[in-house]
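Undergrad: with the input below, show me the fold.
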Amino acid sequence: MSASVFVVASLNQADAAAPSPAGPNLAVMNATGNHTMGSMVRLHEPGTQVSEDQVPHLMATVEGIDVASYQGNVNWSSWWGAGKRFAYVKATEGTGYTNPYFAQQYNGSYNVGMIRGAYHFARPDVSSGATQADYFISHGGGWSADGKTLPGALDIEWNPYGGDCYGLSKASMTNWILSFSNRYHSRTNKWPAIYTATSWWSECVGNSDFSSTNPLWVARYATSAGTLPYAWSVYTIWQYSSSGGMDKNQFNGAYDRLQAFATNHD
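TA: The predicted structure follows:
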């Protein structure tokens, strides 16, 4: 039983530190085959790194973070004390990488009371969407209706090794995402969230509509989420910063909606 880990962002000592990125440089990530969520967004859409006090906070929002192996053994009690109430943890990439810190990060966030899930870094150039969904589910990315497990998330962004769209046409990329999404849903009865950036989606997917099935996790490092990818009228999660060595996220809803997101079958 597992899902993508998502932690809500709030301003604390880590946020106030020097603005280091939430992962190493691209050369290191390429050499290890281990890329963090948003690693390519930071290169293509650097934007302005913002702290939590610069981001609008309505009463009906929840703050969080997402983590990968580069964060190591996370001090979850500290993040809970800083107001984080949900987390996403990287589980897999392609069909050849699993996060060695996944158990500590996924179980640790759960043990302090967070609602958590898992995410998969997509590699459409190495195998089919269905194959990668199976790999993800087999290595921590599944879902259960326990109110504490968020739906798995598909992290799909710029190709770290070359052409932006992994050598795929818009139609082929759409089919790849459908293959992943449909397999995940058939095995879990839950649609995966899709993490992406609007400009990448426009370039590589175009006018394919996933809004009726897949929750949107949009990446934009600014004081607003901006224009959303095609057909989505609302985002579920917004990643607004990666400064201070940790990605910062905001769930678009009150805490009871976050609980429902982790409970209801699709």
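
Undergrad: only C-alpha atoms from now on, for both contacts and neighbour counts.
TA: Will do.

Undergrad: just the helices in this protein please.
TA: With DSSP state H, the ranges of helices along the chain come out as 13-16, 26-32, 39-44, 76-81, 102-111, 129-136, 170-188, 198-204, 255-261.

Undergrad: can you add distance to residue 62 and mean neighbour count and give those helices back as TSV?
TA: Compiled in TSV, the helices of the chain are given as follows (distance: least, Cα to Cα, whole Å; neighbours: other Cα atoms under 10 Å):
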stretch	distance to residue 62	mean neighbour count
helix 13-16	17	14
helix 26-32	30	12
helix 39-44	23	18
helix 76-81	12	17
helix 102-111	15	21
helix 129-136	26	23
helix 170-188	25	19
helix 198-204	22	19
helix 255-261	6	17
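
Undergrad: for the ones you listed, which one sits closest to residue 63?
TA: helix 255-261 (9.7 Å; Cα to Cα).

Undergrad: from the rest of the structure, what touches that closest one?
TA: 60-62, 115, 147-148, 150-151, 251 (Cα atoms under 8 Å, 6 or more residues apart in numbering).

Undergrad: how about this one, so we can line them up?
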Amino acid sequence: MTDYGIDVSHWNPVNDWNAVRGNGITYCSFKLTEGTGYTDRTSGPRVPAARLAGVVPGGYHFARPGNADAQADHFASHLRQNNLHTNGSLAPMLDMEAAELRGTANDFVPRFIARLRAATGVHKVLVYANLDWFTHVLNPGKWADDGVLLWIARYNGNPGNPGWTHPKLALHQHTQTGTVPGIGGSVDRNATIGQFALSHLTINGGNAPAPQPVPPTPTPPTPPTDTEIYTVRAGDTLSAIAARYGTTVGALAALNGISNPNRIYAGQKIRIRGGTAGGQRYQVRSGDTLSGIAAKFGTTVAALASRNNIANPNRIQAGQWLTIP
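TA: Modelled structure (predicted):
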């Protein structure tokens, strides 16, 4: 059974944790710290409220270039302050996405984990990154021991199925524009993967399930003829690239597995178009209309109805999956 959760920072106003829990959300990772000096002051007061509503809380640290030991100590201090180092809490998470860490990431991660374990006594640690990092930067074989689980960001609209596999891959952040009752605006939504469950993600919870055989990697399909790749230059922004090619920031981020549209780096390869036709999927939520979905993805009601064999565009239902043309 898939377990659903969220991760939040000061950008996400939470008004009603009981409503959040009522939406099937069972866990939440709160941003606590960043680098060696930043603390998200909104998280502390919200942790007890989440726990009281039955949402399992945990904390995460956004890694920056610099001293890994000092960052781990900073994070550990706030885990203890918020009782997020205790049994039953969601395991602490290390967020690896700062472009400046790409060249040293596989040295930073194990050092941070070792120091965090020494400072908190917590053995289980989650390591979060997007698809690009897991395929081109991070080497879990170097540092993912029996206490490390992986958390991937890939916004493909298919919860629990990120399209990338690893024996320790336990969580999938499948959207950054999710909606949850009790939370104002968009929020990151997450789902457990395969045999992993919430119990495997908590401190002193169950052991991770035995790794399943990984099927052979299929030969990648030939890219569509309209595929175009853009190499990011110094000073580029994703919004400027989107405007130049007549697309949207959301479409580029989804197509390229970019978790933070504000962070791209010179030399990065951005797919502008191609590979999405008939492939991106969206699950209808309560209150959705076909016209609203069409506007969100830059298409038309007629195109959506035709692609999904919808006879009456005024009748769609929550939970229904749509393929975006």
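
Undergrad: circling back to that earlier point, out of the contacts of helix 255-261 of the first structure, which comes closest to residue 13 of the first structure?
TA: If you rank those by distance to residue 13 of the first structure using Cα to Cα, residue 62 comes first, at 19.0 Å.

Undergrad: for that closest one, give its distance to residue 149 of the first structure.
TA: Counting by Cα to Cα, to the nearest Å, the gap from residue 62 of the first structure to residue 149 of the first structure is 16 Å.

Undergrad: more crowded one of those two?
TA: Higher neighbour count among residue 62 of the first structure and residue 149: residue 149, with 31 against 26, using other Cα atoms under 10 Å.

Undergrad: the more buried one reaches residue 116, doesn't it?
TA: Yes. Counting by Cα atoms under 8 Å, residue 116 is a contact partner of residue 149 of the first structure at 5.3 Å.

Undergrad: residue 227 of the first structure maps to what in the second structure?
TA: Using TM-score structural alignment as the criterion, residue 227 of the first structure maps onto residue 164 of the second structure.

Undergrad: now do residue 41 of the first structure
TA: So, by TM-score structural alignment, residue 41 of the first structure is left unmatched.

Undergrad: residue 166 of the first structure: how many residues sit nearby?
TA: Neighbourhood size, residue 166 of the first structure [other Cα under 10 Å]: 18.

Undergrad: ok, the equivalent of residue 115 of the second structure over in the first structure to residue 61 of the first structure distance?
TA: Using TM-score structural alignment, the equivalent of residue 115 of the second structure in the first structure is residue 183. Here the criterion is Cα to Cα. By it, residue 183 of the first structure lies 30 Å from residue 61 of the first structure.

Undergrad: likewise residue 241 of the first structure?
TA: Per Cα to Cα, residue 241 of the first structure is found 16 Å from residue 61 of the first structure.

Undergrad: who has more neighbours out of these two?
TA: Neighbour totals were compared for residue 241 of the first structure and residue 61, and residue 241 leads with 31 against 17 (other Cα under 10 Å).

Undergrad: isn't that one up against residue 247?
TA: Yes. Using Cα under 8 Å, residue 241 of the first structure is in contact with residue 247, at 5.7 Å.

Undergrad: residue ranges of the strands in the stretch 101-250 of the first structure, please?
TA: Ranges of strands in the stretch 101-250 of the first structure, per DSSP state E, counting those that start in this stretch, are 115-121, 153-155, 193-196, 216-219, 237-241, 247-251.

Undergrad: highest mean neighbour count out of those strands?
TA: Most buried of these by mean neighbour count (mean count of other Cα atoms under 10 Å) is strand 115-121; its value is a mean of 32.

Undergrad: contact partners of stretch 125-136 of the second structure?
TA: With contact meaning Cα under 8 Å, 6+ apart, stretch 125-136 of the second structure is reached by 91-97, 113, 147-154, 164, 256-259.

Undergrad: excluding chain neighbours, what is closest to residue 245 of the second structure?
TA: Closest residue in space to residue 245 of the second structure, ignoring its immediate chain neighbours: residue 272 at 7.4 Å, by Cα to Cα, 6 or more residues apart in numbering.

Undergrad: that neighbour in helix, strand or coil?
TA: Using DSSP: H, G, I helix; E, B strand; the rest coil, the structure places residue 272 of the second structure in strand.

Undergrad: list the contacts for it?
TA: Listed by Cα under 8 Å, 6+ apart, the contact set of residue 272 of the second structure reads 227-230, 245, 252.

Undergrad: switch those over to a markdown table; also include neighbour count and secondary structure.
TA: Formatted as a markdown table, the contacts of residue 272 of the second structure follow (neighbours: other Cα atoms under 10 Å; DSSP: H, G, I helix; E, B strand; the rest coil):
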| residue | neighbour count | secondary structure |
| --- | --- | --- |
| 227 | 12 | coil |
| 228 | 13 | strand |
| 229 | 13 | strand |
| 230 | 13 | strand |
| 245 | 10 | helix |
| 252 | 20 | helix |
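
Undergrad: of those residues, which is the nearest to residue 48 of the second structure?
TA: For the contacts of residue 272 of the second structure, the nearest to residue 48 of the second structure is residue 252 (37.0 Å; Cα to Cα).

Undergrad: state the distance from the closest one to residue 134 of the second structure.
TA: 19 Å.

Undergrad: same question, residue 128 of the second structure
TA: 9 Å.

Undergrad: same deal with residue 231 of the second structure?
TA: 20 Å.

Undergrad: cool, residue 322 of the second structure as well?
TA: In terms of Cα to Cα, residue 322 of the second structure sits 28 Å off from residue 134 of the second structure.

Undergrad: same check, this time on residue 51 of the second structure
TA: Distance from residue 51 of the second structure to residue 134 of the second structure, by Cα to Cα: 31 Å.

Undergrad: again, but for residue 88 of the second structure
TA: Relative to residue 134 of the second structure, and taking Cα to Cα, residue 88 of the second structure is found at 28 Å.
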